[in-house]
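In: take this sequence and fold it.
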Amino acid sequence: MVYLDNAATTPMSPSVIDAMLEVMTNHYGNPSSIHNYGRDASKIIRQSRQTIADILEVPAHDIIFTSGGTEANNTALIGYALANQDKGRHIITTSIEHHSVLHATEYLKKRFGFEITYINPDENGLITTNTIKNALRDDTIIVSTMFANNETGSLLPIKEIGEILKDHQAVYHVDAVQVAGKVPIHPKELGIDFLSASAHKFHGPKGIGFLYSDSNKFDNLLHGGEQEDGRRPSTENIAGIVGMSQALIESSKEYDKNFSYIESLKEDFLEAISDLNFYKNEFGPTMPHVLNLGFPNQNQDMLLMKLDLAGIAISTGSACTAGAIEPSHVLSSIYGENSPKLKENVRISFSEYNTKDDVDKLANKLIEILGE
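Out: The predicted structure is shown next:
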């Protein structure tokens, strides 16, 4: 079996599983309880929060635990917009965002009358700083972009956007789900006010993530308790929090090594299929972890089915749209809605757990299938 769909989710690290098992076995108290079991659980959460904060180089209080990237994105966008309507009702984002951002902004538009500007990629498939700058208005209160696209790996100009917002009232929200745990991220250096991350993208468990919030005023999406200083009521997922913390510790120790290794896997794979007829859906600087390819006149669904039958897992795009018949909204925004390229693309995504043998097996199977 070969798993190359790491942009959807990654396998959990053995040390993460061990850390979670130890917590589930020995530290099962409710963190809100005042007895010894509760205090023990609360201490573990504080330690994990501090660990994550130290890696991001931010105050521990600015880390809010969530159920994942979708909740973090919704909290930042909806929570901040509703709490700051007196400053303006205009939001800027891009047409290539994850649906948890696009649907959240559409909700704000339809339910509360916010005005949303969606920035489209330019003729080179890029989101540029100037297009963001030109879209800014006096009543803009949020700019939201992803750090790297989940379908193409394209990196957005995060630091440059943060720079132009220094003298503007708008806060900057960054969906870093595809980047957290893969490269160092220091929100304060980048001018980021809100940052979303999800543990299962960097070998942690599913169902846990965090939102970095630079002490901005925002409305809660949940109500009912004082957990997370009242910002995210709900009994904390202690095992998940510990697992996420452990996963980020592991990843942060090997940033450069893992990045270089994945670059080599990508290069080896492209070399192995160099005789095939394909093109790269690659736009500007990219994360090597995600490779989006198009095979002319090859139906993506048939290709994925044949690979799956051979025990090889890749995808056509975001896992959150799995089973949907719509073409990629990311590639649609670049090529146009009627482009034949929308039906012939596949996404291959690597992690440091993959081997050269994995990419060779995929390459050989593609050569076999496309040579039929």
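In: all contacts plus neighbour counts: C-alpha atoms, from now on.
Out: OK.
In: in the lengthiest helix in the chain, what counts as buried?
Out: Counting by DSSP state H, the longest helix found in the chain is helix 36-56. Within helix 36-56, the residues that count as buried by 16 or more other Cα atoms under 10 Å are 37-42, 44-45, 48-53, 55-56.
In: tell me which two in those are the farthest apart.
Out: By the measure Cα to Cα, Tyr37 and Leu56 form the most distant pair in the buried residues of helix 36-56, at 29.4 Å.
In: next, the structure of the following sequence, for comparison with the previous one:
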Amino acid sequence: METRKIYMDYAATTPIKKEVVEAMLPYLNEEFGNPSSVHSFGRSVKNAITEARATIAKAINAKPEDIFFTGGGSEADNMAIKGIAFAYKDKGNHIITSKIEHHAVLHACEYLEKHHGFEVTYLDVDEYGIVKMEDLKNAIKDTTILITVMYANNEIGSVQPIREIAQIAKEKKVFFHTDAVQALGNIEIDVQELGVDLMAITAHKIYGPKGIGALYMRKGIKLHPLIHGGAQERRKRAGTENVAGIMAFAKAVELATSNIDEHIKKTTQLRDKLINSVMERIPHTILNGHPTKRLSGNANFCFKFIEGEAILLSLDIVGIAGSSGSACTSGSLDPSHVLMAIGLPHEIAHGSLRLSIGDMTREEDIEYVVGHLEKIVERLRGMSPLYDKFMKGEKAHV
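Out: You can find the predicted model right below:
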């Protein structure tokens, strides 16, 4: 079987599209002014940022003044969580989140607990990684000031009932933040319809550059800034703007949302082909996440009796790029906190593989990946004492 280069890790990051690079280039060359400068060089760039802000706002049905640019999704999450916590600490010190959040959310909450005396409730999820509404309602106290639950999980792809959560938060007069980093470009987002108060998004998951993101924040909310300095971003986020990144982000959002129906249809078909082929051809495999309420490009499996790291390395040798979970924790030897939260035992959670599909994925790529994966799993199980023991036990019961 020939060796090709197949990228199946779009959930970690995406290649930058040609149109996005073209949108950046003028702001790396001739349009180099500082947006805070009063002369024509600065004014020209400031006007461009204003247009970019309006483009991004329109894509999620927000107002331009509700969009605050950041250095990425993690900063936007931190800005929302710490910003609300410090701005409203006189009203309460309780935050609610889930056990399957991105570490940008979990570590921000842990920081507030450890260093600033906040109380955090980490909600359990069901076997598919979905927060239970009854648990959420029961967790709310008089001191609760913020609920933060991600829109779609970066590892297992499960999509949360965001409208319901937002409605519960509204009824209890609690702010609601959602990390929509994986959702943007993969789910149609309307912040007015959803009813969220704050939402984190980023460019590099939608074929834009790394290092640029944004926080949507509904008008009227106070926010304690993380970064102090100049008056940029309406005094919410100091620092000279990443102009080229902002222009690229706007173009990436425009492209991602203008053909979103076609994108969802294509990636859903390829995802289902991938999932069905793997589940049919490779025995003792578990599909992680909700079977239908999941991101269109996400497939996450656990292969019993073998290690995910060995699968990844073997796939890489034949030119296939996948992941064992979140790219932010790929250096960790611990099993995924998400897989543990959905109830998988330690030994099974270690055998995880996330394959994520994007705009450049083709049907023949799925065939190539499944063909190699089937052989890799068979070979690794052939060396596994756990699998040998299991097979001997099966034969003993025949």
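In: what's the longest helix of the first structure aligned against in the second structure?
Out: Helix 36-56 of the first structure corresponds to residues 40-60 of the second structure when matched by TM-score structural alignment.
In: do stretch 137-145 of the first structure as well
Out: Matched against the second structure by TM-score structural alignment, stretch 137-145 of the first structure falls on residues 141-149.
In: and the contacts of that stretch?
Out: Defining contact as Cα atoms under 8 Å, 6 or more residues apart in numbering, one finds that stretch 141-149 of the second structure is touched by 81, 84-85, 88, 91-98, 101, 105, 160, 169, 174-179.
In: of those, buried ones?
Out: Restricting these to buried positions leaves 81, 84-85, 88, 92-98, 101, 105, 160, 169, 174-179, with burial counted as 16+ other Cα under 10 Å.
In: so which of those residues belong to strands?
Out: The subset of these located in strands under the criterion DSSP state E comprises His94, Ile95, Ile96, Thr97, Ser98, Phe175, Phe176, His177, Thr178, Asp179.
In: return the closest of the residues you listed with respect to Leu136 of the second structure.
Out: Of all these, Leu136 of the second structure sits closest to Ile96, with 8.0 Å by Cα to Cα.
In: which residue in the first structure lines up with that closest one?
Out: The alignment partner of Ile96 of the second structure in the first structure, by TM-score structural alignment, is Ile92.
In: now do the contacts for that match.
Out: Ile116, Thr117, Tyr118, Ile119, Ile132, Ala135, Leu136, Thr140, Ile142, Val143, Ser144.
In: what residue of the second structure matches up with the first one?
Out: Aligned counterpart of Ile116 of the first structure in the second structure: Val120 (TM-score structural alignment).
In: what number of residues lie near Glu123 of the first structure?
Out: A count of neighbours around Glu123 of the first structure, defined by other Cα atoms under 10 Å, yields 9.
In: how close does it get to Gly336 of the first structure?
Out: Here the criterion is Cα to Cα, to the nearest Å. By it, Glu123 of the first structure lies 11 Å from Gly336 of the first structure.
In: span of stretch 322-340 of the first structure from start to end?
Out: Across its full length, stretch 322-340 of the first structure reaches 20 Å end to end, with Cα to Cα as the criterion.
In: so which bits of that stretch are buried?
Out: So stretch 322-340 of the first structure, judged by 16+ other Cα under 10 Å, has buried residues Pro327, Ser328, His329, Val330, Leu331, Ser332, Ser333, Ile334, Tyr335.
In: possible to save the residues you listed as JSON lines with distance to Arg231 of the first structure and secondary structure?
Out: Compiled in JSON lines, those are given as follows (distance: Cα to Cα, whole Å; DSSP: H, G, I helix; E, B strand; the rest coil):
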{"residue": "Pro327", "distance to Arg231 of the first structure": "37", "secondary structure": "coil"}
{"residue": "Ser328", "distance to Arg231 of the first structure": "34", "secondary structure": "coil"}
{"residue": "His329", "distance to Arg231 of the first structure": "33", "secondary structure": "helix"}
{"residue": "Val330", "distance to Arg231 of the first structure": "32", "secondary structure": "helix"}
{"residue": "Leu331", "distance to Arg231 of the first structure": "36", "secondary structure": "helix"}
{"residue": "Ser332", "distance to Arg231 of the first structure": "37", "secondary structure": "helix"}
{"residue": "Ser333", "distance to Arg231 of the first structure": "35", "secondary structure": "helix"}
{"residue": "Ile334", "distance to Arg231 of the first structure": "38", "secondary structure": "helix"}
{"residue": "Tyr335", "distance to Arg231 of the first structure": "41", "secondary structure": "helix"}
